[in-house]
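Trainee: Predicted model follows, preceded by the sequence.
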Amino acid sequence: MKSIRAQVLEVEQSAALGPGDDERFSGYGVMGLSFNTGYVLAMRRFPVTSIGPGYRSVWLRRPSGSWTIYADAPPAVSCARYFGSALEATVQCPITVTWTGDAALSVRIGGDVDLAWDLELASTPVTRVMTAALTALPASALENKTVLKAMGAASGPVLRAGRLGLTGAVPNGQGFRAKPRRMWFVSRSSASLNGQDLGSLQPLRVQTRLGGFWIPQRGIFLIGASSFDNFDPARHRPASIHGPA
């Protein structure tokens, strides 16, 4: 069995976009991770996209409920393209994602942000069963909104992650389809922001979301793809560009 790091390296080297003419992304990330201080972190790494260069992004929710997305690509071709209208700020800055072990990684943002985030991942019987089921699905199933809705409804309780939405609408109005293929749980994590310890892992009292995308109530690391409706200025909001948080 290949290590998680080896599987991610394969994605880095050979990620490919699936068929279609919508806006497509392929890669991996941490769907969301909440701390007992009320902070939430998420990470996306897409080596390849249909709308621009590959990029890394970190999503940060503060205890007040406000969100900031940091990305090393401009907002118009990264996550803010879809979530910008719900954010307090979007910040373009260098981000590093470094694998420190076969199942461990660190995420860093320097400068004024000063984010240090370390994670350890684990395979469990549940994630192994889910991965086997997801890898067996034909690509057409993951394009079907009815299938994705049913998968999200069933997976939340199985994973003990609260409500999961694999399809719906993002804050800027585009429809989205999340297409997971392989998964692991975050078994351990620590993080600090400007020297402040973000605390220990703990689900939020009230699960949070950005539009129809619900942030899982436990840490889930996925390899997979996602797609969004093509941007239509008559129906969708543009990426919101703000100053640093």
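Mentor: Yes, it's here.

Trainee: going forward, measure contacts between C-alpha atoms and count neighbours the same way
Mentor: Fine.

Trainee: Does anything pack onto the longest helix along the chain? Which helices or strands?
Mentor: Assignment by DSSP state H gives helix 145-159 as the longest helix of the chain. Counting contacts by 3 or more C-alpha pairs under 8 Å, 6 or more residues apart in numbering; DSSP states H and E, helix 145-159 is packed against strand 167-169, strand 175-193.

Trainee: Which parts of the protein are helices?
Mentor: 4-14, 80-83, 125-136, 145-159.

Trainee: Using TSV, lay out those helices together with distance to Met43 and mean neighbour count.
Mentor: TSV is the format used below for the helices of the chain (distance: least, C-alpha to C-alpha, whole Å; neighbours: other C-alpha atoms under 10 Å):
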stretch	distance to Met43	mean neighbour count
helix 4-14	14	15
helix 80-83	13	26
helix 125-136	19	14
helix 145-159	19	15
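
Trainee: Of these, which is nearest Arg182?
Mentor: Arg182 lies closest to helix 125-136 among these, at 4.7 Å (C-alpha to C-alpha).

Trainee: same for the closest one, what does it pack against?
Mentor: Helix 125-136 packs on strand 175-193, going by 3+ C-alpha pairs under 8 Å, 6+ apart.

Trainee: what angle do the strand it packs on and helix 4-14 make?
Mentor: For strand 175-193 against helix 4-14, the angle between stretch directions is 130 degrees (axes from the mean of the first three to the mean of the last three C-alpha atoms, to 10 degrees).

Trainee: Run a quick neighbour tally on Leu105.
Mentor: Residues lying near Leu105 (other C-alpha atoms under 10 Å) number 17.

Trainee: Name all residues that make contact with the closest residue to it other than its chain neighbours.
Mentor: Once flanking residues are discounted, Leu105 sits nearest to Trp99: 4.2 Å by C-alpha to C-alpha, 6 or more residues apart in numbering. Contact analysis of Trp99 by C-alpha atoms under 8 Å, 6 or more residues apart in numbering lists 5, 105-106.

Trainee: how much space between Trp99 and Val186?
Mentor: Trp99 is 14 Å from Val186, where distance means C-alpha to C-alpha, to the nearest Å.

Trainee: Check Val11 too.
Mentor: In this view, Val11 and Val186 are 19 Å apart by C-alpha to C-alpha.

Trainee: what number of residues lie near the nearest residue to Ile220 once chain neighbours are set aside?
Mentor: Leaving out its chain neighbours, the residue that sits closest to Ile220 by C-alpha to C-alpha, 6+ apart is Phe185, at 4.7 Å. Using other C-alpha under 10 Å, Phe185 is surrounded by 19 other residues.

Trainee: Quick check: Phe185 touching Ile223?
Mentor: No: in this structure, Phe185 is not within contact of Ile223 by C-alpha atoms under 8 Å, at 12.0 Å.

Trainee: Next up, the contacts around Ile223.
Mentor: 8, 27-29, 180-183.

Trainee: re the thing from before, quick one: the residue nearest to Ile220 from Arg24, how far?
Mentor: 25 Å.

Trainee: Repeat that for Ala153.
Mentor: From Ala153 over to Arg24 (counting by C-alpha to C-alpha), the distance is 23 Å.

Trainee: put this beside the first:
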Amino acid sequence: MYNFEFERPTSVDAAVEALKTEEAIAFSGGQTLMPTMKQRLAMPSKVVSLTAIEEMKGVKSEGDGLWIGGATTHATVMRELKDSYPAMASLAGRIGDPSVRSRGTIGGSLANNDPSACYPAGLLASKGTVVTNTREIAADDYFQGMFMTALEEGEIITAVKMAVPEKANYAKFIQPASRFPLTAVFVAKFSDGVRVAVTGASESGVFRWTEAEEALSSNFSADAVDGLSTPDGSGMISDLHGTGDYRAHLVKVMTKRGVAAC
């Protein structure tokens, strides 16, 4: 590691001000930031922790949906949504291990937008909205590719909003070493249709499988997916854990499992 400034503000305004320092970076859990700093892949002059900002923590009902503070840990999401949104609680409860779940946050995960992260699929399937210190961004507009988002420099995620569907399930094919999904699918059934969000598979990051959404909106059963062509394997992640074609195949398999489990 190397020398850097560390600041732990207690308000959103103070955090935004601290991030105006050249080469400053936000810290909200640090599961990705700390390893990259140790390897000198990231060398910020200042690390601004968001973990002491109480207004960015917690879970509460908001209208017909939910509000989750950006600094809320995975463990808290798992515990607080157990009854109100079991599928999202299950997603949070299978991230990493207990140590990761006790420190990692929903805002940190969404800001990083790892192509194999779990929350992007959950938020995208749940008609989610990312709330920042300056605006609100629909999930459909927020995710813009591998590790890419609509966040601007100095903008931080203060909260997320999401709708609670009639039925939902997060089907995750786990890569045992990392606990990231090799491929995972979040299926959410609403009164106006079905949303299917896929993570861990595409080189472009999380995406909605619109063909499956159309089929399941007409017939919400695992059989409705049988006749569909899987996404093109050439656009899928291919590594030592699985080829692009294998991941494309898993998209259909996990979608069917998710629907069957709803």
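Mentor: Thanks, I have it. In this text the structure is predicted, and so the values were computed from the model without any measurement.

Trainee: TM-score for the pair, please.
Mentor: In this superposition the chains share a TM-score of 0.26, using TM-score structural alignment, normalised by the length of structure 1; 106 aligned residues with a C-alpha RMSD of 5.8 Å.

Trainee: Select, from the contacts of Ile223 of structure 1, the two members most distant in space.
Mentor: Val8 and Pro180 (13.7 Å).

Trainee: Tabulate the helices of structure 1 in TSV, adding columns for distance to Ser34 of structure 1.
Mentor: Converted to TSV, the helices of structure 1 look like this (distance: least, C-alpha to C-alpha, whole Å):
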stretch	distance to Ser34 of structure 1
helix 4-14	22
helix 80-83	19
helix 125-136	19
helix 145-159	15
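
Trainee: Select, out of those, the one closest to Val48 of structure 1.
Mentor: Per C-alpha to C-alpha, nearest to Val48 of structure 1 of the helices of structure 1: helix 4-14, 8.7 Å.

Trainee: gap between Ser189 of structure 1 and Gln92 of structure 1?
Mentor: Distance of Ser189 of structure 1 to Gln92 of structure 1, computed by C-alpha to C-alpha: 25 Å.

Trainee: now swap in Phe228 of structure 1 and tell me
Mentor: The value you get for Phe228 of structure 1 to Gln92 of structure 1, if C-alpha to C-alpha is used, is 21 Å.

Trainee: the more surrounded of the two?
Mentor: Phe228 (21 against 17).

Trainee: The more buried one against Arg24, yeah?
Mentor: Yes: using C-alpha under 8 Å, Phe228 of structure 1 is in contact with Arg24, at 6.6 Å.

Trainee: could I get the helices and strands packed on helix 145-159 of structure 1 as CSV with distance to Ala122 of structure 1?
Mentor: CSV is the format used below for these (distance: least, C-alpha to C-alpha, whole Å):
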stretch, distance to Ala122 of structure 1
strand 167-169, 26
strand 175-193, 5
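
Trainee: Return the most buried member of those.
Mentor: Each of those was assessed for mean neighbour count using mean count of other C-alpha atoms under 10 Å. The highest is strand 167-169, with a mean of 22.

Trainee: tell me what that strand is packed against?
Mentor: helix 145-159, strand 175-193, strand 213-214.

Trainee: Helix 145-159 and the second one, what's the angle between them?
Mentor: If I follow you right, that is strand 175-193 of structure 1. Going by the same axes, to 10 degrees, strand 175-193 of structure 1 makes 30 degrees with helix 145-159.

Trainee: what's Tyr170 of structure 2 in contact with, if anything?
Mentor: So Tyr170 of structure 2 contacts 87-88, 90-91, 122, 184-187, 258 (C-alpha under 8 Å, 6+ apart).

Trainee: how does it look with 7 Å?
Mentor: 87, 91, 185-187, 258 (C-alpha atoms under 7 Å, 6 or more residues apart in numbering).

Trainee: Hmm, Gly29 of structure 1 is touching Arg44, no?
Mentor: Yes: using C-alpha atoms under 7 Å, Gly29 of structure 1 makes contact with Arg44 at a distance of 4.4 Å.

Trainee: and Leu66 of structure 2, how many residues sit next to it?
Mentor: Counted with other C-alpha under 10 Å, Leu66 of structure 2 comes out at 18.

Trainee: Run through the residues that contact Arg108 of structure 1.
Mentor: Counting by C-alpha under 7 Å, 6+ apart, the residues that Arg108 of structure 1 touches are 95-97, 115-117.

Trainee: Taking those residues, please make a PyMOL selection of just the buried ones.
Mentor: Remark: buried members of the contacts of Arg108 of structure 1, expressed as a PyMOL selection using 16 or more other C-alpha atoms under 10 Å:
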select buried, resi 95+97+115+116+117
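
Trainee: Adding distance to Leu148 of structure 1, write the contacts of Arg108 of structure 1 out as a markdown table.
Mentor: Below are the contacts of Arg108 of structure 1 laid out as a markdown table (distance: C-alpha to C-alpha, whole Å):
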| residue | distance to Leu148 of structure 1 |
| --- | --- |
| Ile95 | 31 |
| Thr96 | 31 |
| Val97 | 29 |
| Leu115 | 34 |
| Ala116 | 34 |
| Trp117 | 31 |
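
Trainee: Does Ala168 of structure 2 belong to a helix, a strand or coil?
Mentor: strand (DSSP: H, G, I helix; E, B strand; the rest coil).

Trainee: Tell me how far it lies from Leu33 of structure 2.
Mentor: Distance from Ala168 of structure 2 to Leu33 of structure 2, by C-alpha to C-alpha: 31 Å.

Trainee: So between the two, which is more surrounded?
Mentor: Ala168 (26 against 19).

Trainee: The closest residue to that one other than its chain neighbours and Val196 of structure 2: what is the separation?
Mentor: Closest residue to Ala168 of structure 2 apart from its sequence neighbours, by C-alpha to C-alpha, 6+ apart: Ala188 at 4.3 Å. Ala188 of structure 2 is 7 Å from Val196 of structure 2, where distance means C-alpha to C-alpha.

Trainee: Now for the two: what residues contact both?
Mentor: Ala125.

Trainee: show me where structure 2 has helices.
Mentor: Counting by DSSP H, the helices of structure 2 are 12-18, 33-38, 74-80, 86-93, 98-103, 106-112, 119-125, 139-142, 210-218, 244-261.

Trainee: helices or strands next to the longest one in the packing?
Mentor: For helix 244-261 of structure 2, the elements it packs on are strand 167-174, strand 181-190, judged by 3 or more C-alpha pairs under 7 Å, 6 or more residues apart in numbering; DSSP states H and E.

Trainee: now the ones you listed in TSV, with distance to Ala159 of structure 2?
Mentor: Output for these, formatted as TSV (distance: least, C-alpha to C-alpha, whole Å):
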stretch	distance to Ala159 of structure 2
strand 167-174	21
strand 181-190	20
